[in-house]
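Enquirer: Starting from these lines, generate the structure:
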Amino acid sequence: MPDAVKARMIAVPDALLHPYTDLQPPFPGGLSGVHDGDIGRHKRHGKPADCPPPQVDGPVATLPGRYMYGGPLFIHYGHFITESLGRLWGLSPADETYGPVDGVVFLPLTKLEIAGADDLRAYMTRTFEYLGLAPDRLVFPSAPVRVESLIVPEQGCGLGMPSLPAFRRFVAARRREKHSPHKYVYVSRENYLHKASLLGESLLAARLAAAGFFILRPEEYPIAEQVDILASADVLVFAEGSALHTMLLVPDYRGRVYIVRRRNNAQHFRPQLQGLGIDVREFDATVMLPQLFGQARWGHAMTDIRMVLHCLRLELGLDIDVPQRRDCIDAVEADLLRYIDLARTADGLRRDNIEPFLAAVEVTGFAMPAFRQAYARHIMPRRA
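Expert: Next up is the predicted model:
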C-alpha cells in the first residue's frame, strides 16, 4: 500500500460498545452507531465482518475518561496479531490527533471471561508490552458499556488485507537494533502435530539445520526475540501457519520468504506479505488430509520434501542434503503413527473423516503396513 495513504481517526462522544458474542462472521457486537466510512467496523479482506447491534434499552455503565478503541480481542495467536493489534497505531505520538488516552478498550468474546490483564495469555501480555502498552491500561468490558470519549483509529491491518503505513511506522518504531546472527531461518510447526502440521516435517527441519539454518519454534521465544530473529535473517522458510502473521511486526523486511504450504488459503497471507513489499515464493502442499479430531481447520498436509529441499538447494546455493524417498516415507510414517496415537485418546473423534483420511493417505502411497496396523488397533474399535 503506498505511503501516501492517510490513516483516519475519529472521536466518538458517549460511545456504546458491545462485547462480541461470537468471533465468526458476522461478528455480533462491536461499536454502535458509527457510520463514518465504516471506520469503526471490524474488517476482513477489506470488507466489514461484524454486525454492530442497535442501541440498548435500560441503564448502561459508563467508563469515564478518554479511551482508544482496540476492536475485537482474539486469543488465537495468528488472529490476535493480525486482527487485534491493527488500531494500536493510534498510540503513536505522531498520530495522537486527540491527545493522550487513559487506556485501550478491547472487546473479547463473552464466553472467554476475560475481565482484566491477569486473564490474558502470556504471549498476549508480552506482545502488548513489546508495543509499549502496559497491561494496566487495558480494559475488557464484559457487558455493554458507554465510553465518555472514544478515539477510534482506522483498522491498520487485518486478515487478507495489506497494512496501513501508519501501522507499519508504529511497529517499526518499537523494534530494537538487529542482533540475531542467523541469516537462514526455518520457522517450524513440529510441535503442532496435535493441531495441524506437515507430516514428515522433522526430516525437512533436520536437513535444513545441517545446511546451516537456525530452526525457530516460535512458541519457545518471547515476541521481541522472534521479531529480532526474523528481522535479522536474509532468508526465511516458513511451514505455513500463524507464525507468518508475525511478519506484520517486521514491516521493513527485505529478505526472501519461502512458504511451505499445507492449505489452499494463500488469500489470508499473500495480501499481508505483498503489502509489506516482501518477495514471497510458495511450495504447494501435495495432499491435504482431513482432521481425525478437533476442528476441521486442523487438518494435516503432505508435501514433496525432496522437491522443497532440492529447490532451496538450487535457489540459495547451499549444500542441502536432499533425502532419498525412503527417508521421506519413514518420516511421514512416524508422524502418522504419532498422530493416530493422539487420535486414540482424543475427545471428539471425527468419524465422518476416517474414510476420507484413509483414502487420502492411500493416494499418496504412504499406506504402510505399520500405519494400517495402528489404524486397526486404535481407530477401528472406536468406530462401533
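
Enquirer: Please count neighbours and contacts with C-alpha atoms only from this point.
Expert: Fine.

Enquirer: Does residue 69 touch residue 106 like I think?
Expert: Yes. Taking contacts as Cα atoms under 8 Å, residue 69 lies within contact range of residue 106: 6.6 Å.

Enquirer: where's residue 146, which helix or strand?
Expert: Assignment of secondary structure by DSSP states H and E places residue 146 within strand 145-153.

Enquirer: about what we covered before: which one of residue 69 and residue 106 has more residues nearby?
Expert: Legend: neighbour count by other Cα atoms under 10 Å for residue 69 and residue 106, higher for residue 69 (28 against 22).

Enquirer: Surely the more buried one forms part of a helix?
Expert: No. Assessed by DSSP: H, G, I helix; E, B strand; the rest coil, residue 69 does not belong to a helix; its assignment is strand.

Enquirer: What's the separation between it and residue 167?
Expert: Spatial separation of residue 69 from residue 167 under the definition Cα to Cα, to the nearest Å is 15 Å.

Enquirer: next one: residue 232
Expert: Taking Cα to Cα, one finds residue 232 at 21 Å from residue 167.

Enquirer: Let me see the ranges of the strands in the stretch 201-350 of the chain.
Expert: If DSSP state E, counting those that start in this stretch is used as the criterion, the strands of the stretch 201-350 of the chain fall at 214-216, 235-239, 256-260, 279-283, 287-288, 301-302.

Enquirer: can you put those strands in JSON lines and add distance to residue 134 and mean neighbour count?
Expert: Putting the strands of the stretch 201-350 of the chain into JSON lines (distance: least, Cα to Cα, whole Å; neighbours: other Cα atoms under 10 Å) gives the following:
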{"stretch": "strand 214-216", "distance to residue 134": "27", "mean neighbour count": "19"}
{"stretch": "strand 235-239", "distance to residue 134": "31", "mean neighbour count": "22"}
{"stretch": "strand 256-260", "distance to residue 134": "32", "mean neighbour count": "19"}
{"stretch": "strand 279-283", "distance to residue 134": "34", "mean neighbour count": "15"}
{"stretch": "strand 287-288", "distance to residue 134": "41", "mean neighbour count": "18"}
{"stretch": "strand 301-302", "distance to residue 134": "39", "mean neighbour count": "22"}
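
Enquirer: Let's compare: structure for the following, please.
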Amino acid sequence: MTLRLQYFDDVPIMPYTRLLGGGSPHEGGPVWPDWERQTTARHCRKGQPCDHPPIILPIEDILAEPVAWAGPIVPHFGHQLAEFSLRILPTLAEWPDAVFAFAANPPRKITSLATAPGFFREILAWFGVAPERTRVLVKPTLAARLRVAPQAEQLGRIGPAPDYLDLLDTLTRKRLGRPGRRGRLYVSRAGQSARFAGERYLETALAAAGVAVFRPERVALAQQLRRYAVAEHVIFAEGSALHGTQLLGRALGRVSVLCRRPSSRLAEVFVQARAQSLEYLDCGAQLIYGLDATGRIADSRALTVLDEALLLDRLEWLGIPLRRYWDSAQYQAACADDIREWLVSFAQSPRLAVPGSRERILACLAACGFAALAPAIDAPTPPIR
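Expert: Here you go, the predicted structure:
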C-alpha cells in the first residue's frame, strides 16, 4: 500500500449524520469527486469502501487554507484508533506542518476539541499535532484544497505495511526512547462493565504471583504505551486497550490475550506486526448478555464467565504459578458478585424490556452455571459492595 497523499480541490465536507451504527460505519465527511470510483480516500474495511455518501446540505462556510482530511472523532477508544486515526502519521510524513480537518459528529455531541473525548486529544499529542493545527468542521464546509492519505491499517485483517511501521518506530523512539523490557504486566478490564466475572479477584491473585496489574483507563495514554513497551510480557484482557498498541512501532515483547469471547482474535494482525510473539488464550469463555434496543444480541456489553480450571491451566502454561495463590471459593464468590451487579445494571436499562431480552439472559445464566442468580435481575437497587 502506498501512503502518498492525494490532492483535491473544492471538496464539500458534511457533518456526520451516522457513525458506527445504523447499518453503516459512517455517513458524513468529504463528498469526494467521482464517489463510486474512489477507494483510498473513502473509509474502508477489508480493502473496500464501506461508507455511505454524505447527506449534502447547503454550504455554510469556506475553508480557504490547505488542510488534510483526518476523519471523524468518536467516543469509542478502540474504533478511534483502529479506524479513524490512521491517516495522521502518513500525512505528517509528507506534510510535517499539516493542518487537519475533522468533521463534527453532532448526534454524539462532539462538535469541537473541547467536547471530544480526552483520549482523542492525547492521540493528537502523541502524533505531535497541536490543537491550533486542527479544524473541527461543525457546518457544511467547502474545503478549497484538501489532501488525504490512505488508512494505514483497516479493520478486516489488513495490517500495517513495513513503511508505516518504520514511521511508527521512529515516533515511538522519539516519545519513549529505547526502554529495556522487564517483568509481566496484566492489562485489566476489571473497571469496565464488560469484563470477566471475578476479574477483581483475578487481579489480586496475579499481583500475589508477581504480575504487575494495570487498568489503562486510569492513566494518560502516553503512560499506557510506555507500560506496554517496557514489559517483557504483556497479558491483555481482550478489549479496546489492544488497539492502543497501534500507536507503537515494533515495540512489544511477548503478548498474550485472554479471550472474552469464544474464538476471538481481536486486533490480531495489528498486534502481531508489533510484537515478538502473540497468542490468544481460550479459557472456555461463556457470555451473559441481553438484547439491544433493536432486538439484536448485545454481546459487546456482555459479562464473560471463564472456565476456572482452563483459566488456571492457561496462566500456569504462561509460567505464572497462580494456583499457589488461588482460592476457588473466593473466586466463585467474586464471580457471583459481579454477575449480580451486572444483572442489576441491565435491569435498570430499557434493554431489559426488549422482547426476548430477559429470556436470553436467563438462558445465558443457566449455560454458565449461575441460574440461581436470576432473581437479581429484579433487584430494585445495586448490591452494596
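
Enquirer: before we move on, back to that, which residues sit against the very next helix or strand once past the strand holding residue 146 of structure 1?
Expert: Heading C-terminal from strand 145-153 of structure 1, the first helix or strand you meet, by DSSP H and E, is helix 165-174. Contacts of helix 165-174 of structure 1 with the rest of the structure, by Cα atoms under 8 Å, 6 or more residues apart in numbering, involve 1-3, 5-7, 86-89, 92, 130-132, 156-157, 248-252.

Enquirer: Distance from the chain centre to helix 165-174 of structure 1, please.
Expert: Averaging C-alpha positions (Cα atoms, centre = their mean, to the nearest Å) puts helix 165-174 of structure 1 19 Å from its chain's average.

Enquirer: Ok, stretch 178-186 of structure 1 next?
Expert: The chain centre lies 21 Å from the centre of stretch 178-186 of structure 1; the measure is Cα atoms, centre = their mean.

Enquirer: can the strands of the stretch 201-350 of structure 1 go into CSV with extra columns for distance to residue 116 of structure 1?
Expert: As requested, those are exported to CSV (distance: least, Cα to Cα, whole Å):
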stretch, distance to residue 116 of structure 1
strand 214-216, 31
strand 235-239, 34
strand 256-260, 36
strand 279-283, 39
strand 287-288, 39
strand 301-302, 38
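
Enquirer: Quick one: residues contacting the alignment partner in structure 1 of residue 332 of structure 2.
Expert: With TM-score structural alignment as the matching criterion, the partner of residue 332 of structure 2 in structure 1 is residue 329. In this structure, residue 329 of structure 1 makes contact with 200, 366, judged by Cα under 8 Å, 6+ apart.

Enquirer: now do residue 80 of structure 2
Expert: Counting by Cα under 8 Å, 6+ apart, the residues that residue 80 of structure 2 touches are 73, 74, 120.

Enquirer: hmm, 6 Å instead?
Expert: Counting by Cα atoms under 6 Å, 6 or more residues apart in numbering, residue 80 of structure 2 touches residue 74.

Enquirer: I'd assumed it was in a helix, is it?
Expert: Yes. Counting by three-state DSSP, residue 80 of structure 2 is part of a helix.

Enquirer: how near is it to residue 136 of structure 2?
Expert: Taking Cα to Cα as the criterion, residue 80 of structure 2 is separated from residue 136 of structure 2 by 15 Å.

Enquirer: next one: residue 251 of structure 2
Expert: In this structure, residue 251 of structure 2 lies at 32 Å from residue 136 of structure 2, with Cα to Cα as the measure.

Enquirer: repeat for residue 346 of structure 2
Expert: When distance is defined by Cα to Cα, residue 346 of structure 2 is 35 Å away from residue 136 of structure 2.

Enquirer: again with residue 250 of structure 2
Expert: Residue 250 of structure 2 is 32 Å from residue 136 of structure 2, where distance means Cα to Cα.

Enquirer: can you check residue 99 of structure 2 too?
Expert: Counting by Cα to Cα, the gap from residue 99 of structure 2 to residue 136 of structure 2 is 11 Å.

Enquirer: what residue lies at the spatial centre of structure 1?
Expert: residue 78 (1.5 Å; Cα atoms, centre = their mean).

Enquirer: give me the number of residues near the nearest residue to that one once chain neighbours are set aside?
Expert: The shortest distance from residue 78 of structure 1 to any residue that is not its chain neighbour, by Cα to Cα, 6 or more residues apart in numbering, is 4.4 Å, and that residue is residue 242. Applying the criterion other Cα under 10 Å, we find 18 residues in the vicinity of residue 242 of structure 1.

Enquirer: Mind telling me what residue 242 of structure 1 corresponds to in structure 2?
Expert: Matched across to structure 2, residue 242 of structure 1 falls on residue 240, judged by TM-score structural alignment.

Enquirer: quick one: that match and residue 78 touch, right?
Expert: Yes. Contact criterion Cα atoms under 6 Å: residue 240 of structure 2 and residue 78 qualify, at 4.5 Å.

Enquirer: Run a quick neighbour tally on the equivalent of residue 342 of structure 1 over in structure 2.
Expert: Aligned by TM-score structural alignment, residue 342 of structure 1 pairs with residue 345 of structure 2. Residues lying near residue 345 of structure 2 (other Cα under 10 Å) number 18.

Enquirer: same check, this time on residue 18 of structure 2
Expert: Counted with other Cα under 10 Å, the burial measure for residue 18 of structure 2 works out to 21 neighbours.

Enquirer: cool, and residue 368 of structure 2?
Expert: By the measure other Cα under 10 Å, the count of residues near residue 368 of structure 2 is 17.

Enquirer: For it, what is the corresponding residue in structure 1?
Expert: The equivalent of residue 368 of structure 2 in structure 1 is residue 364 (alignment by TM-score structural alignment).
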